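> here is a sequence together with a model predicted from it:
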Amino acid sequence: MPRVKKVPLRMCIGCQEMKPKRELIRVVRTPQETVEIDPTGKKSGRGAYICPHPDCLQKAVKGKRLERSLECTISPEIIETLRQGMVK
């Protein structure tokens, strides 16, 4: 009987749903206190996962879930950069 690979799940901070890690975008607060999108998922720092949909980002920002997850304040410029980075 073949072994089934375990799929890592993460919770989207916007819609609060558990989804496979590969479907989500990782937003990371680096040790230099900058917030950026982590396409590889391997940058060091505090991370949060969010769906690649603008409405999930809006929910995360409105409910201050992104700030709470990354444990820092987030400027509107960074939010706009994230919004543009989500468009694939």
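Structure's in. What do you need? The structure displayed is predicted, hence computed values, not measured ones.
> C-alpha from now on. contacts and neighbour counts both.
Noted.
> what residue lies at the spatial centre of this structure?
Tyr49 (2.8 Å; Cα atoms, centre = their mean).
> name the helix or strand for the closest residue to that one other than its chain neighbours, please.
Spatially, and ignoring its direct neighbours in sequence, Tyr49 is nearest to Arg26 (4.6 Å; Cα to Cα, 6 or more residues apart in numbering). Assessed by DSSP states H and E, Arg26 sits inside strand 25-29.
> want to compare, so here's the second one:
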Amino acid sequence: MKVKKVPQRTCLGCKTIRPKKELIRVVRTPEGEVVLDLTGKKSGRGAYTCPKLECLELTFKGSLLERALETEITAEIKENLRSEIVKLLR
């Protein structure tokens, strides 16, 4: 039998390589909106982070998320992403 290849992605914050299903995708939609993509199927430019608030904060601190998504991340967007991650961790 063939062994199915598991897609791997790198967390922007901690730089660890993990299976795609273990990470959360942050996507910039074609309309320019920045949101979490829990399904991993929304159209747009995406970047991956661990489901931890610490990793998300690291992406903000070094402007890594802005560079990856090629857009400006405002304070309001950052707060929305933080609150969505906190909801997931509960």
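Ah, there it is. Note that this is a predicted model, so its numbers are computed, not measured.
> from the middle of its chain, how far away would the strand holding Arg26 of the first structure be?
4 Å (Cα atoms, centre = their mean, to the nearest Å).
> check stretch 56-66 of the first structure too.
Counting by Cα atoms, centre = their mean, stretch 56-66 of the first structure is centred 11 Å from the centre of its parent chain.
> list the contacts of it.
Cys12, Ile13, Gly14, Cys15, Ala48, Ile50, Cys51, Glu67, Arg83 (Cα atoms under 8 Å, 6 or more residues apart in numbering).
> got the angle for the top helix by length along the second structure vs strand 24-28?
Taking DSSP state H as the criterion, the second structure has its longest helix at helix 75-89. Angle of helix 75-89 of the second structure versus strand 24-28, following axes from the mean of the first three to the mean of the last three Cα atoms, to 10 degrees, is 150 degrees.
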